[in-house]
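# Sequence unavailable; structure follows:
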């Protein structure tokens, strides 16, 4: 049985009462149990709290809702889970970035309402991913949040891969899961490009395999379009797909542009943007 260590940084989940945030809560609760960490549930009220500090219907309703969600999170598993919650005055992006400074990771649903309206339908997800101090995990509506027996998938491009590989190898080691490292390329000279891709994967992964000798690693060099390739690969056997916060080449745009938005919109498994 995993004991809860309150000295560890919490797993934070942003909720707003939508079904999407409910799935994020379920995933975050499992993650907190795995880590032996506190689960911290937060809700933003962007229109402001009561300036007088007195009773406020919106704050009271949000607080009751978070108390109910805390009970739900505890009921998902018999293992111990310490849950805290907070109703925060402010805009979602600012609040999430601030709490990320003291968090192990921040977990969000793929869509929202209320305080997290349109969270991943515009620039908000990109802003949180770019500015958060911790990894950001986005849980899509179709993800099987209670079954985590799949592979840990990680996108590799040969630059700024360290945060993604750190997260992916650590997670695979914790779960005794296979790690699948993917490099996507699309160059005219297919045979030579594939050889270079294989060499890049070997060069990049060797120090991490030395550090995590217990992790079984599979490498895949795939010719194609990066978002489509990562989405397809993770859909087959993935538990999560992990990508870095910055990149080049096939992951150009630091995963804060078309690639990240493509993954957030189309991936069938939780997307981890590691920092």
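Everything's here; your move. Just so it is clear, the model here is predicted, and its values are computed rather than measured.

# going forward, measure contacts and count neighbours with C-alpha atoms only.
Fine.

# So residue 88 sits against residue 47, correct?
No. Using Cα atoms under 8 Å, residue 88 makes no contact with residue 47, being 10.5 Å away.

# higher neighbour count, these two?
Legend: neighbour count by other Cα atoms under 10 Å for residue 88 and residue 47, higher for residue 88 (19 against 11).

# and residue 152, helix, strand or coil?
Here residue 152 takes the strand state, with states given by DSSP: H, G, I helix; E, B strand; the rest coil.

# residue contacts, it?
Residue 152 is in contact with 168, 171-172, 177-180, 238-242, counting by Cα atoms under 8 Å, 6 or more residues apart in numbering.

# Which ones among these map onto strands?
Among the contacts of residue 152, the members found in strands (DSSP state E) are 179-180, 238-242.

# So which residues of the stretch 101-250 of the chain form helices?
Assigned by DSSP state H, counting those that start in this stretch, the stretch 101-250 of the chain shows helices spanning 124-131, 162-175, 190-211, 226-237.

# can you name the farthest residue from the center of the protein?
Centroid-distance maximum for the chain: residue 52 at 37.0 Å, with Cα atoms, centre = their mean.

# Need the three-state assignment for that one.
Three-state call for residue 52 (three-state DSSP): coil.

# re earlier: pull out the buried residues from the contacts of residue 152.
168, 171-172, 177-180, 238-242 (16 or more other Cα atoms under 10 Å).

# Nearest residue to the middle of the chain?
Most central in the chain (Cα atoms, centre = their mean) works out to residue 137, at 1.5 Å.

# now residue 148, nearest residue through space, not along the chain?
residue 239 (5.6 Å; Cα to Cα, 6 or more residues apart in numbering).

# scratch that, residue 90
Spatially, and ignoring its direct neighbours in sequence, residue 90 is nearest to residue 46 (4.5 Å; Cα to Cα, 6+ apart).

# related to what we said a few turns ago, make JSON lines out of the helices of the stretch 101-250 of the chain and add distance to residue 18.
JSON lines is the format used below for the helices of the stretch 101-250 of the chain (distance: least, Cα to Cα, whole Å):
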{"stretch": "helix 124-131", "distance to residue 18": "17"}
{"stretch": "helix 162-175", "distance to residue 18": "28"}
{"stretch": "helix 190-211", "distance to residue 18": "39"}
{"stretch": "helix 226-237", "distance to residue 18": "24"}
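
# quick one: which of those is nearest residue 12?
Closest of the helices of the stretch 101-250 of the chain to residue 12 is helix 124-131, at 13.4 Å (criterion: Cα to Cα).

# The structure to be compared is supplied as follows:
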């Protein structure tokens, strides 16, 4: 069954798993906040060596899962417009294609059925790396507290700036504080390896990083004066560890990713992958062109 999708819907992947239903709840609330339709998509995997009639069973199962997800969405966000689609094909490829008509893609970190074990590291990572819009991946068993902060990792890159814009927008819509987290370590400054890190004045460098972060935030503070901003500079060799600590009580962690042009090869940087594996809160991955 297919309903015509409108451009810039919130797109949620559906596969019958608990984490997919959690993603549907998050997506329904996001759609209501943005006054956009919610599109529920199930992609059933076909097997060439199995009889054609088996496809009908896959579609029927997908219809059942999507209808159940629609009930969950309606309960989470009454009045939200819901579109439903069940199709057959390659889940990652079709989700990436569908993201071109979406404002945000929302996925559970682990799945069943049509998404054939939607483990972080396979389909979810592929979609986050190649989607045409931001992708939010949810883990755990429940949604975070609505009064918790939004956390964004800031590194000054184009992808990082796109992530910052998305994070400020999210904090504004949710009326939540924004923690702007920047990590640094003396082993690498300005992209160059420091042979003698002990020679670095850590306190002075830390203060310089704090000033730089404040400068990067100035324009965003002017654009979003209603958002309470909490700059946080973290001295750590491992950016993912620092961001996980900053997001320990967050309702959303936002990071940038450069992605790749093909559905092969290295899909995400080590920091993004680590956050998708370890973060307890939803993680939004924003590519440079997502904006």
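Looks like it arrived, so ask away. Here the structure is a predicted model, which is why all the values come from computation and not from measurement.

# Can you give me the TM-score here?
Remark: TM-score between the superposed chains equals 0.87 [TM-score structural alignment, normalised by the length of structure 1]; 261 aligned residues with a Cα RMSD of 2.5 Å.

# circling back: does the residue nearest to the centre of structure 1 touch residue 271 like I think?
Yes. If you go by Cα under 8 Å, residue 137 of structure 1 and residue 271 touch, sitting 5.5 Å apart.

# what's near enough to touch residue 183 of structure 2?
Taking Cα under 8 Å, 6+ apart as the test, what residue 183 of structure 2 contacts is 154-155, 233-236, 239, 242-243.

# and the residue lying closest to it once chain neighbours are set aside, how many neighbours does it have?
Leaving aside its sequence neighbours, residue 183 of structure 2 sits nearest to residue 234 (Cα to Cα, 6+ apart; 4.6 Å). Using other Cα under 10 Å, residue 234 of structure 2 is surrounded by 21 other residues.

# what residue of structure 1 matches up with residue 234 of structure 2?
In structure 1, the residue paired with residue 234 of structure 2 is residue 222, using TM-score structural alignment.

# got it, and residue 246 of structure 2?
Matched by TM-score structural alignment, residue 246 of structure 2 corresponds to residue 233 in structure 1.

# Roughly how far does that match sit from residue 69 of structure 1?
33 Å (Cα to Cα, to the nearest Å).

# if I look at the aligned partner of residue 205 of structure 2 in structure 1, how far off is residue 231 of structure 1?
Under the alignment (TM-score structural alignment), residue 205 of structure 2 pairs with residue 193 of structure 1. As defined by Cα to Cα, residue 193 of structure 1 lies at a distance of 21 Å from residue 231 of structure 1.

# Between these two, which is the more surrounded one?
Neighbours were counted for residue 193 of structure 1 and for residue 231 using other Cα under 10 Å; residue 231 has more, 21 against 16.

# quick one: residue 222 of structure 1 and residue 190 touch, right?
No. Residue 222 of structure 1 is beyond contact range of residue 190, at 10.4 Å (criterion: Cα under 8 Å).

# how would you label residue 66 of structure 2: helix, strand or coil?
Three-state assignment for residue 66 of structure 2 (three-state DSSP): helix.

# where's it relative to residue 72 of structure 2, distance?
10 Å.

# follow-up on the earlier one: I'd like the buried ones among the contacts of residue 152 of structure 1 as TSV, with distance to residue 199 of structure 1 appended.
Formatted as TSV, those follow (distance: Cα to Cα, whole Å):
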residue	distance to residue 199 of structure 1
168	20
171	24
172	22
177	24
178	20
179	18
180	16
238	24
239	26
240	25
241	22
242	21
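
# so which of those residues would you say is closest to residue 81 of structure 1?
residue 171 (19.2 Å).

# Nearest spatial neighbour of the closest one, chain-adjacent residues omitted?
Per Cα to Cα, 6+ apart, closest to residue 171 of structure 1 is residue 152, 7.4 Å.

# Quick one: map that neighbour onto structure 2.
Using TM-score structural alignment, residue 152 of structure 1 pairs with residue 150 in structure 2.

# What about the residue nearest to residue 139 of structure 2 when sequence neighbours are not counted, how many residues nearby?
In this structure, residue 139 of structure 2 finds its nearest non-sequential neighbour in residue 109, 5.5 Å apart by Cα to Cα, 6+ apart. Neighbour count of residue 109 of structure 2, defined by other Cα under 10 Å: 28.

# who's in contact with residue 109 of structure 2?
Contacts of residue 109 of structure 2 by Cα under 8 Å, 6+ apart are 19-20, 118-120, 124, 137-139.

# tell me which of those residues are still there in structure 1?
Mapping those onto structure 1 (both residues aligned by TM-score structural alignment, their matches' Cα atoms under 8 Å) leaves 19-20, 118-119, 137-139 still in contact.

# List just the nearest of those to residue 5 of structure 2.
Set against residue 5 of structure 2, the nearest of these by Cα to Cα is residue 20 (19.6 Å).

# which one in structure 1 is aligned with the closest one?
Checking TM-score structural alignment: residue 20 of structure 2 goes with residue 21.

# contacting residues for the counterpart of residue 208 of structure 1 in structure 2?
When structure 2 is aligned by TM-score structural alignment, residue 208 of structure 1 is paired with residue 220. Going by Cα under 8 Å, 6+ apart, residue 220 of structure 2 touches 165, 168.

# gap between residue 220 of structure 2 and residue 59 of structure 2?
Remark: distance between residue 220 of structure 2 and residue 59 of structure 2 (Cα to Cα) = 46 Å.

# same question, residue 5 of structure 2
18 Å.

# next one: residue 25 of structure 2
Residue 25 of structure 2 is 23 Å from residue 59 of structure 2, by Cα to Cα.

# who has more neighbours, these two?
Legend: neighbour count by other Cα under 10 Å for residue 25 of structure 2 and residue 59, higher for residue 25 (25 against 20).

# so that one is in which element?
For residue 25 of structure 2, the element it lies in under DSSP states H and E is helix 18-34.

# Now the following helix or strand past that helix on structure 1. Mean distance?
Sequence-wise, the next helix or strand downstream of helix 18-34 of structure 2 (DSSP H and E) is strand 38-44. Following the fit onto structure 1, the mean deviation recorded for strand 38-44 of structure 2 is 0.8 Å by mean Cα distance after the TM-score superposition for structure 1.

# packing partners for strand 38-44 of structure 2?
Applying 3 or more Cα pairs under 8 Å, 6 or more residues apart in numbering; DSSP states H and E, we find strand 38-44 of structure 2 packed against strand 9-13, helix 18-34, helix 53-76, strand 82-88, helix 91-98.

# Identify all contacting residues around that strand.
Contacts for strand 38-44 of structure 2 (Cα under 8 Å, 6+ apart): 5, 9-15, 24, 27-28, 31, 58-59, 62, 65-66, 69-70, 80-91, 94, 113-115.
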